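# pasting the sequence and the predicted model now:
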Amino acid sequence: MTISLSGFIEFIRTDMEITAIQVPDDSPSIALAYGGAVEWVNQDIASVMPNLYTVAVYNLAASFLVNYGTESVFSELRKTLGLNNFKAGVITGASDNSTSSQRLVPDFFKDLSLADLQMLLDPWGRRYLMIAQQFGSLWGLS
């Protein structure tokens, strides 16, 4: 699989289930999200795993689209997914008078940037991070 803007548009229509009525094919939001993802995703992945590179680019572009797209469908998705709700990090524990709970936070979470934390909030960003993490310190992820 090779990446292309038309391939990303197909991804939007099938994986994201966003119609051409909601967001036309010539929307600047689509081109900007796709272009940003192509620049962001490490191209070395394409040499090792070309199909996974395509999946990484399209999922990161979808995350960018959901987070920054100007069309109303994206505003609704941001509201539904809580993408505009600020979260400073990962909660490690909670308690009240009679109960408490804690989770082990993997070291991976300690090095996440604000952009990475934002990507964790939507399913496409999480898919991208799963791929990026497999390639370790190229991104500062380990």
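Ah, there it is. Residues are numbered from 1 along each chain as shown.
# contacts, neighbours, all on C-alpha from now
OK.
# identify the residues contacting stretch 30-41?
Here stretch 30-41 makes contact (CA atoms under 8 Å, 6 or more residues apart in numbering) with 5, 8-9, 53, 56-58, 60-62, 64-65, 68-69, 132.
# what about the strands in this protein?
Using DSSP state E, the strands of the chain run over 93-95, 100-102.
# run the chain-centre distance for the last one.
Here strand 100-102 shows a centroid-to-chain-centroid distance of 29 Å under the convention CA atoms, centre = their mean, to the nearest Å.
# do stretch 121-137 as well
7 Å.
# ok, longest helix in this structure?
helix 50-68 (DSSP state H).
# thinking again about what came up before, the strands of the chain into TSV, with extra columns for mean neighbour count?
What follows is the strands of the chain, written out as TSV (neighbours: other CA atoms under 10 Å):
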stretch	mean neighbour count
strand 93-95	10
strand 100-102	9
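# Serialize these to JSON lines and add fields for distance to residue 34.
Below are the strands of the chain laid out as JSON lines (distance: least, CA to CA, whole Å):
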{"stretch": "strand 93-95", "distance to residue 34": "37"}
{"stretch": "strand 100-102", "distance to residue 34": "38"}
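# wait, which of those strands is closest to residue 114?
In terms of CA to CA, the element of the strands of the chain nearest to residue 114 is strand 93-95, at 20.6 Å.
# presented hereafter is structure B, for comparison with structure A:
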Amino acid sequence: MPGDSTPTLAGFQAFVRDIMQVPGGAVPPDGVLGMVFRLANDLVIRDLRLIDGSLYTDCVYNLAASYLLRFAQDTTSSTPPGYWAKVREQLGMNSTTPGLIQSSSDNGTSQSWMIPDSLKNLSLADLDAMKNPYGQFYLSIMQQYGSVWGWA
């Protein structure tokens, strides 16, 4: 396979440290890192390896990072304190977004956004992933792959 690369937990840990730049005192326990890595590894469509193995690996790491942003918890010993809560707040991840705004109006004005077909069938998890750069990367690649993706 071109650019053959296999995602690993050690590779994801390096991604968390080097790409996400999570401070050492805020890195979650290996169990949490392993859980989000396995979840992403199971969900990213394996056919991407046929295009480029490194692209598949990048998608796994970025989806795992998106899940990590959602699931990581601060502890009393986290340094800096409240790291994950602050990141989620900065990214606007603390609220549920059940969909996209299609129309808005008041007495004097009216606006409407066209919702592209590619966004109409997003799941709640996909909408959540759109709130952070790692999930956005993953979704942008998956939507290039096709309009429907899922288990491979």
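Here it is on my side, so go on. Just so it is clear, the model here is predicted, and its values are computed rather than measured.
# quick check, nearest of the contacts of stretch 30-41 of the first structure to residue 95 of the first structure?
residue 132 (33.7 Å).
# give the contact list for the alignment partner in the second structure of that closest one.
Residue correspondence, TM-score structural alignment: residue 132 of the first structure in this structure matches residue 142 in the second structure. Residue 142 of the second structure makes contacts with residue 149, as judged by CA under 8 Å, 6+ apart.
# residue 127 of the second structure - nearest residue in space that isn't next to it in sequence?
Spatial nearest neighbour of residue 127 of the second structure, chain neighbours left out: residue 97 (6.8 Å); criterion: CA to CA, 6 or more residues apart in numbering.
# wait, isn't that neighbour in contact with residue 128?
Yes - shown here, residue 97 of the second structure and residue 128 form a contact pair, counting by CA atoms under 8 Å, at 7.3 Å.
# show me which of these two is the more surrounded one.
residue 128 (22 against 13; other CA atoms under 10 Å).
# residue 73 of the first structure maps to what in the second structure?
In the second structure, residue 73 of the first structure lands on residue 83 (TM-score structural alignment).
# roughly how far does that match sit from residue 143 of the second structure?
Separation of residue 83 of the second structure from residue 143 of the second structure (CA to CA, to the nearest Å): 31 Å.
# my guess is residue 103 of the first structure contacts residue 94, does it?
No - with contact defined as CA under 8 Å, residue 103 of the first structure does not reach residue 94; the gap is 9.3 Å.
# quick one: map residue 113 of the second structure onto the first structure.
By TM-score structural alignment, residue 113 of the second structure lines up with residue 103 in the first structure.
# swap in residue 102 of the second structure?
Using TM-score structural alignment, residue 102 of the second structure sits opposite residue 92 in the first structure.
# burial measure for its match, as a count.
For residue 92 of the first structure, using other CA under 10 Å, the count is 10.
# ok, it - contacts?
102, 103, 104, 105 are the contacts of residue 92 of the first structure under CA under 8 Å, 6+ apart.
# again with residue 99 of the second structure
residue 127.
# distance check, it against residue 113 of the second structure.
Taking CA to CA, one finds residue 99 of the second structure at 12 Å from residue 113 of the second structure.
# can you give me the helices in the first structure?
Going by DSSP H, the first structure shows helices at 5-14, 28-40, 44-48, 50-68, 72-81, 107-110, 114-119, 123-134.
# now for the first one, which elements pack on it?
Yep, that's helix 5-14 of the first structure we're talking about. helix 28-40, helix 50-68 (3 or more CA pairs under 8 Å, 6 or more residues apart in numbering; DSSP states H and E).
# please tell me which residues of the second structure that helix aligns onto.
Taking TM-score structural alignment, helix 5-14 of the first structure hits residues 9-18 over in the second structure.
# mean shift between the matching stretch and the first structure?
Stretch 9-18 of the second structure differs from its equivalent in the first structure by a mean of 1.2 Å after superposition (mean CA distance after the TM-score superposition for the first structure).
# need the contact partners of the longest helix of the first structure.
1-3, 8, 11-12, 16, 29-30, 33-38, 41, 43, 45-46, 74-75, 77-78, 83, 119, 122-125, 127-128, 131-132.
# most surrounded residue in the contacts of stretch 30-41 of the first structure?
residue 58 (31 neighbours).
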